[in-house]
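Asks: Sequence and predicted structure, then a few things I'm wondering about:
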Amino acid sequence: MDYEEADFDQFLVQVYPKPEVFNRISKIALRSDFQERPNVLMFGLDSMSRLSWQRKMPRTYKYLQEVLGSVIFEGYNIVGDATTAALIPMLTGKSEVELPEVRKHFVESEYVDSYPLVWNNFASKGYATLYSEDEPSIGVFNLRLNGFLRPPTDHYMRPFWQALWESPVHRDSPRYCTGNVPNHVYLLNYTKEFFVKYANVSKFAFTFGSELTHWDNNPGEYIDADFVEMFEYLHKGGFLDNTFVMVFADHGARYSRVRKTIQGKMEERLPMMSIAMPKQIRENYPLLWRNLQRNADKLVTPFDIHETLINILNLSRKSKVHSFKTIPRGISLLDEVPANRTCSMAHIDMHWCTCLKQLELDVTDTHVQKSVNAFVDFLDRQTRPVRHLCEELRFKSLLHAVLLIPNEKVLMFQKSIDDDNRHGNFSSHINVDHAHFQITIATSPNKGLFETTVQVNMTSGAYTVLESAVSRLDRYGNQPACVQDKYPDLRKYCYCWRLHKTLTVGGKPSSTGEMPVKRWP
């Protein structure tokens, strides 16, 4: 449709029940089984820590606790950088590197359809499924990845958001609105209507909102009252009587001034995660309910959420007990998570682990200087193959340096000395073959802020920077515009040449520009 010739006053979207969905379900199970299987409603917001949720969305936070009885997980820890590193483990039980190649600029790259997404498990068990997400330009599976060849769920909202975003009505509307309708209302209503239209069958819904909170947490307060209204409607209508409700975030704020503080650093790594178990399941499976409550202050990850979802499909299975030696990467939160679980056991890289002590270091420390050099070399290698597009970044200043130290009990733990794994045998001998230095540097000419953890092999003297342990702390806007489509993985490293023309004369650095300084000055 030619939007320039159309005259829209308002966009409309609805969930239209599909006969093929009911036909598929009828072949899997008898209608009498529908209500025995619990529904799942997952609703996430981008970049919201648990504490940020309390600050910006207090009404929702209170409703989750006091009305729905949600368990809020204070030790929920991310396992990687940005949204995909949070949601891929949650939805597949695997990390991105363990799955088929689906990145945009790789030869023979596949579509995300090849991923073992958990909503397929639910569909195979007789569930109607929904995936809705706003902000199509930064979609979870579309920013860096190839997206889907076919709709991934029975109801998929992306086509609607693409049409809305491209329309002159949206472009001419106040921020966060299309016409007189706040954009988040479409997301909430679509999710709500899915539960209404499929009232008599089991349902799995995954909804994710980015627009309000991705760049700045403060606008999150705009959705607070409407969020509560949606839950009140579903709760009073009985739609949540047999529904697990998971309200969560992918990570905390990754930008803004607060991220440059220790508080901001911790909050990025500790996003919101809550689970409400319906009353009838609490009564029918009291052990599962007790386990869920006990795990509220344990170290848990997105891998555990995936195991929890799989567990929901088989609530009657025997609860698993994990000893210190058999703690898997993912543990259902309906089982009890061991209290002695460490970041290493949970497959959380040192850079993202919040269970650490930090020792402040002086800039003259030899390890710090070598770590900076290793990191600047790493930044150069990322964009060297596209140097015709991206300018070489130059070291400007060191802002912060710490030595990351695991808790002494973790370092000294040898084994459990009782059958119940309640008492540990600790040795006074600590053998550390690797050290980890976390540094924050400023770069030019992009005015960038980077944080990384450098691993040092104390035997060989090698300094290693892993891409999974690099955070870009400033908002880089259109700096990587020249690689956005073809090389989206380079967005946080690329500063396009055309943006720096004012500092060059005849293609070479001018006398007032900064010359490349790769090594520690």
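Replies: Yep, it's here. Residues are numbered from 1 along each chain as shown.

Asks: When you work out contacts or count neighbours from here on, use the C-alpha atoms and nothing else.
Replies: Noted.

Asks: Three-state assignment for the residue nearest to Ile275 when sequence neighbours are not counted, please.
Replies: Of all residues not flanking Ile275 in the chain, Met246 sits nearest, at 4.5 Å (CA to CA, 6 or more residues apart in numbering). Assigned with DSSP: H, G, I helix; E, B strand; the rest coil, Met246 falls in the strand class.

Asks: Is Val97 in a helix, a strand, or coil?
Replies: Going by three-state DSSP, the secondary structure assigned to Val97 is helix.

Asks: Count the neighbours of Tyr198 for me.
Replies: A count of nearby residues for Tyr198, using other CA atoms under 10 Å, gives 19.

Asks: Return the residues in contact with it.
Replies: Contact analysis of Tyr198 by CA atoms under 8 Å, 6 or more residues apart in numbering lists 17, 128.

Asks: Give me the distance between Ala82 and Tyr176.
Replies: 22 Å (CA to CA, to the nearest Å).

Asks: Between those two, point out the one with more neighbours.
Replies: Between Ala82 and Tyr176, Ala82 has the larger neighbour count (other CA under 10 Å), namely 21 against 15.

Asks: The more buried one and Ala253 touch, don't they?
Replies: No: contact criterion CA atoms under 8 Å: Ala82 and Ala253 do not qualify, at 9.7 Å.

Asks: Structure two is appended below for comparative analysis:
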Amino acid sequence: MKNLKINLTALYESGYSLNSVSCCYRAIERVHQSPDHYNEYADLQIIFSQTCKPMDVVTNLEDEFIRVICTSKYYPWSGDVVYRSFHAVPLPNRSSRTIEKLFYWKKHLSDIKHKNSQNVEKSHSVRLENNSTTSNSVPVNSGNDPSHKLSSQQNVVEKDSGSQNTKLPKVPPNVVLLGIDSMSRLSFQRNMKKTRQYLQEIGAVEMLGYTKVGENTFPNAVAFISGYQVQDLTKICFFSQNTRQDLCPFLWKKFSEANYLTALIEDVPLLATYNYFKTGFVEQPTDYYFRPYMLGVHYHSPSVLFSLDCIGSNTVDETIHKYIGDLLSMSARNETPVFIYTWLTNLAHGDLNAARHADESYLQFLKSLDLSNTILFFMSDHGYRYGMIRETFPGWQEDKLPNMWVHIPKNIQKQFPTWLPSIEKNSVRLTSPLDLYKTLVHILNTFTTIKNVPDSKSFQGDVIPRKLGQTLFEEVPLTRKCPEAGISENFCACVAPRRLPTNNSNIIAAAKTAIVHINEQLPKVCAKLTLHKVTAGGIMDDTEHSINGSSIVTYVVAFETTPGEFLFEATVESDAKLQSYSVVGELLRMNKITTDVSCVKNDFLEKFCFCLAT
């Protein structure tokens, strides 16, 4: 149970007293649907409790998400709203499962304490026996029998880790993924200098070669949370955008199985990773799920469709920072590990330079955290994908190289002395979200009883192997190529294109090939696109190769179409022998979607479709 207190100082300074106002709160709750009978709104519906529960100066909360309202009691302001805001409190006893986890770790620690106590008694009795033995007797413990040695660290347990016994903490480390959408490595360097400097000061390592594997958030998230690419996930559990994702092999399930508390926190409900043009989850996916809270906030801000800057006197990011801090504090008080997956979209998604205004708040947030038993991944999914910067060659490269930092606590560095050196070597090597997945699995294998994560089966019963990715706690090969890291050619930033004139015949042919490719996929409700102009083009010199005696050359072209003035980037291969061109990988949209796309309820088609009038 958690207390919520009325700020008496603020109340009095506003000209009110406890006797002149009346405060109450309504709980925000998720509407439950059956996994067997659900609709596309299953993860979108919430309700506010009918009863507004009265509040005192100090109120014991029984609900994790609430909306508080205080009104004036007396004429002539009777009924006027004095205060109105939302509050989120991570309650330890919010469900039977969280209670089970807390009890598990309480018993686990009690067992260790009892075992240590027995070892102390055994050692004491051995010393007494030794002291009573005559000088010419054989000692009971010569120092060669480890069964009689008392550990100098009674707050650790031993676990076999390969060729040696590694002493592990009584409670596994917390794992925190803190993601800021659309933040390239260089954008983070430009806009969040204080936060970056602090990460350096605490010994976090910047992953300079960390490269995205998909165009937007979802494919990159799928890679690091499931170990699969989207095309594999569609064979396992994500059969269509209407399919609930409850059955997908997302790694928070394994952390939960290892009795971690789990949390999924996002700031923009309508753009959320697992909900944008998707059903999302029918059942609550993690112990702590922030979505109902943010839906409640948005439902009371109907004029703001997607992004919301503030909740009361705090920014949305600050509100979430507080929730994360409270969650970590609650788990620490209960000596229970927590897995927190946070994704913040609003800050940098719509403005290349907006993050600079949050630099100080992120700095203070990180400073407020006790990271002594927390492995932190401070990260992004990709760089800025739209606007003028994206039309430049530096912007082409930034888009592919998201921000990524790894922080390993000093006590874990001591326990596993090869981890940090491996991270430092890998910081200048090619890595991807698939490697992050294997790193998270490595953490599970090391600190919990989870020995492995089995590959999933397709709906036809075939095993879909996780072929790509490796843990970042082991050295990545220096000669690694993009395909080996699960990075397709159109996302590979290892080689930059050499600029060609926009009227080059191969560049124009590549653009026309890409437009044919787009039009072949458009439904009848969308207008056919035509080439308006080529805005940039280049050749990938280092990728030229031969197939069956024919020279294959790769071009990158940016072009604008009509109607709609859509701006695209395409990677196109040219076969000199066949005199043919073919699109490689995804076509990327380079300017924001500003036209009506309601005729296609599909996140893939929306970037290509100019809806015809009906």
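Replies: Looks like it came in fine. Since this is a predicted model, take the numbers as computed values, not measurements.

Asks: now what about the TM-score between them?
Replies: Superposed pair, TM-score by TM-score structural alignment, normalised by the length of the first structure: 0.81. Supporting alignment: 458 aligned residues with a CA RMSD of 3.0 Å.

Asks: residues near the alignment partner in the second structure of the residue nearest to Ile275 of the first structure, how many?
Replies: Alignment note: Met246 of the first structure maps to Phe377 in the second structure; criterion TM-score structural alignment. Neighbour count of Phe377 of the second structure, defined by other CA under 10 Å: 21.

Asks: can you pull the contacts of Phe377 of the second structure?
Replies: 176-178, 404-407.

Asks: what helices or strands is the lengthiest strand in the first structure leaning on?
Replies: Ordering each strand of the first structure by length in residues (DSSP state E) puts strand 394-406 first. Contacts defined by 3 or more CA pairs under 8 Å, 6 or more residues apart in numbering; DSSP states H and E place strand 394-406 of the first structure against strand 356-360, helix 366-383, strand 434-444.

Asks: Apply 10 Å and report the result again.
Replies: Judged by 3 or more CA pairs under 10 Å, 6 or more residues apart in numbering; DSSP states H and E, strand 394-406 of the first structure is in contact with strand 356-360, helix 366-383, strand 434-444, strand 448-457.

Asks: out of these, deepest packed?
Replies: Most buried of these by mean neighbour count (mean count of other CA atoms under 10 Å) is strand 448-457; its value is a mean of 22.

Asks: can you tell me the mean distance of that strand from the second structure after alignment?
Replies: Following superposition, strand 448-457 of the first structure is found to deviate from the second structure by 1.5 Å on average (mean CA distance after the TM-score superposition for the first structure).

Asks: burial measure for Met230 of the first structure, as a count.
Replies: 15.

Asks: Leu440 of the second structure versus the aligned partner of it in the second structure, what's the distance?
Replies: Matched to the second structure by TM-score structural alignment, Met230 of the first structure sits across from Phe365. Distance, Phe365 of the second structure to Leu440 of the second structure, using CA to CA: 23 Å.

Asks: In the lengthiest helix in the second structure, which residues are buried?
Replies: Counting residues, the longest helix found in the second structure (DSSP state H) is helix 96-131. Going by neighbour count (16 or more other CA atoms under 10 Å), the buried part of helix 96-131 of the second structure is 98, 101-102, 105, 109, 112, 116, 119-120, 123, 130.

Asks: Beyond it, next helix or strand please.
Replies: Next helix or strand after helix 96-131 of the second structure toward the C-terminus (DSSP states H and E): strand 156-161.
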